[in-house]
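Enquirer: this one's sequence-less:
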């Protein structure tokens, strides 16, 4: 994934705030910035190119910003911006709404409407992640999305939680995504945003079937990932937890080319395989690693591991440091 990094650290102190203001104009949207720390400003930005959009992680000292009608007339990309507050407090006034946001909250704002914003952090720098994309690519009517502009979206459950997790994952581990993943990441982000908006407004019927299926698949897979350590986890329990029939769950996974049981087994094996060679777990007994990932019987774990990777867990642990062990293909 194409990444551009910017930092004030290599600039003369007197030039830093002006330079940062120019960076935010070129990478985000034009605003008027001000800061009580302008004389000794510190900031960094990392911009990830998603083709039809971008994700920017910013760390900076407290600021205020204003997007005026004049700036909108001069330049308006017709974007939505979705912000995840990671550290500090933020506020936004737009569309006659005035809202404060805390760490962990999501907020949505509109490049085509004037706004005023502020960001602060007691004794340190603000950190937030901003996803930016054209309004036209959001798979929901604009009138619905606009109802959540400048409102606090708590990201502690449901689709908002998945959306916040995706932003954190992409921003902290961009090296996990290659050039071929760019379009897929943007699609998942937009589907999760649409699902979040639709559920917050009780307008799930506005999602098309493909959006609903994709969002349901993401939610189910996140649930499975969270419960892999429970050896009692079964496809039936997953279906019941999401108020769907077992047949509906099977259809979701058929679209992924697998079955619910096979997906659970594969995720457990992949988690165990990573832990077997992780430096932090080098002294952890193999049966403990297996139990952590939901394998209650060591012999069964050994058989499943050998079937998947062609070697036993012990052989994998002993040889992985000296070479790559390939996954066995059926």
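Expert: Looks like it came in fine. Keep in mind it's a predicted model, so treat the numbers as computed, not measured. Numbers count the residues shown, from 1 in each chain.
Enquirer: alpha carbons only for contacts and neighbour counts from here, please
Expert: Will do.
Enquirer: Run a quick check on residue 275 versus residue 281, I expect a contact.
Expert: Yes - taking contacts as CA atoms under 8 Å, residue 275 lies within contact range of residue 281: 6.2 Å.
Enquirer: Looking at those two, which has the bigger crowd around it?
Expert: Taking other CA atoms under 10 Å, residue 275 and residue 281 do not tie; residue 275 has more neighbours (20 against 13).
Enquirer: Check which element follows the strand or helix carrying that one along the chain.
Expert: Assigned by DSSP states H and E, residue 275 belongs to helix 260-277. Downstream of helix 260-277, the next assigned helix or strand under DSSP H and E is helix 286-292.
Enquirer: For that next one, which helices and strands make contact with it?
Expert: helix 260-277, helix 298-309 (3 or more CA pairs under 8 Å, 6 or more residues apart in numbering; DSSP states H and E).
Enquirer: what about the strands in the chain?
Expert: With DSSP state E as the criterion, the chain has strands at 3-7, 32-34, 43-49, 54-60, 63-67, 79-87, 89-94, 97-101, 105-110, 115-120, 126-134, 153-154.
Enquirer: Can you mark which positions in stretch 225-242 are buried?
Expert: 227-229, 235, 238-239 (16 or more other CA atoms under 10 Å).
Enquirer: structure B:
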């Protein structure tokens, strides 16, 4: 990004230049002292997470005229937030601004970002996640034990959320239900159907028919779809 990025202690995290992009302070997963230490400091955008975030925001800005489906727009925003989280956490960690518990929180956020970015991969196993972050599987499970759930829980719930969104998209109505599940890592159609029904109360095929009917009628369901 031509103007770089700066972090303000009282205002959002912003990209200075064209376009101007802001991240609300409450979304920066850092303790106050880390925010103040990084405030108004230029963030490097030539390599690493800074470069990824800068290029991603510039590419988004070039697509401002696109009419993104609501679900896709939410995913694009989530990806930007994930990149910003990794960038800011890495800067604070490199400067020794994070207490041990804060480092664990940032690592957990990095793991969750990695999970969201790789949901479509059937090989998204605890071992693969741990290896990608240079930690043991035991350490990985400890990260999520603090949230009283296993590492598999966010993988499954995020995959099901993506499937739910896709089942309500008219542009994807040509895809078989099993193909929608496979897009997000559910390689076994029967297992996908069981997991979906357990989460949402009806099989994916029934859910798709209901959501598409609501879209055609211009009304919204209880989940806002």
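Expert: Arrived safely, thanks for sending. This is a predicted model, so every value here is computed, not measured.
Enquirer: In JSON lines: the strands of structure 1, plus mean neighbour count and distance to residue 196 of structure 1.
Expert: As requested, the strands of structure 1 are arranged in JSON lines below (neighbours: other CA atoms under 10 Å; distance: least, CA to CA, whole Å):
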{"stretch": "strand 3-7", "mean neighbour count": "14", "distance to residue 196 of structure 1": "27"}
{"stretch": "strand 32-34", "mean neighbour count": "17", "distance to residue 196 of structure 1": "30"}
{"stretch": "strand 43-49", "mean neighbour count": "19", "distance to residue 196 of structure 1": "23"}
{"stretch": "strand 54-60", "mean neighbour count": "22", "distance to residue 196 of structure 1": "18"}
{"stretch": "strand 63-67", "mean neighbour count": "18", "distance to residue 196 of structure 1": "26"}
{"stretch": "strand 79-87", "mean neighbour count": "21", "distance to residue 196 of structure 1": "12"}
{"stretch": "strand 89-94", "mean neighbour count": "21", "distance to residue 196 of structure 1": "20"}
{"stretch": "strand 97-101", "mean neighbour count": "16", "distance to residue 196 of structure 1": "17"}
{"stretch": "strand 105-110", "mean neighbour count": "23", "distance to residue 196 of structure 1": "11"}
{"stretch": "strand 115-120", "mean neighbour count": "20", "distance to residue 196 of structure 1": "23"}
{"stretch": "strand 126-134", "mean neighbour count": "22", "distance to residue 196 of structure 1": "15"}
{"stretch": "strand 153-154", "mean neighbour count": "19", "distance to residue 196 of structure 1": "9"}
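Enquirer: Include distance to residue 244 of structure 1 when you put those into a markdown table, please.
Expert: Compiled in a markdown table, those are given as follows (distance: least, CA to CA, whole Å):
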| stretch | distance to residue 244 of structure 1 |
| --- | --- |
| strand 3-7 | 40 |
| strand 32-34 | 49 |
| strand 43-49 | 36 |
| strand 54-60 | 34 |
| strand 63-67 | 45 |
| strand 79-87 | 31 |
| strand 89-94 | 38 |
| strand 97-101 | 34 |
| strand 105-110 | 28 |
| strand 115-120 | 42 |
| strand 126-134 | 32 |
| strand 153-154 | 26 |
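Enquirer: Of all those strands, which one is nearest residue 288 of structure 1?
Expert: Closest of these to residue 288 of structure 1 is strand 79-87, at 33.7 Å (criterion: CA to CA).
Enquirer: Tell me the residue in structure 1 aligned with residue 32 of structure 2.
Expert: When structure 1 is aligned by TM-score structural alignment, residue 32 of structure 2 is paired with residue 138.
Enquirer: measure its match to residue 48 of structure 1 for me?
Expert: 19 Å (CA to CA, to the nearest Å).
Enquirer: returning to that earlier point: do I have it right that the match of residue 32 of structure 2 meets residue 194?
Expert: Yes - Residue 138 of structure 1 is in contact with residue 194 according to CA under 8 Å; the separation is 6.8 Å.
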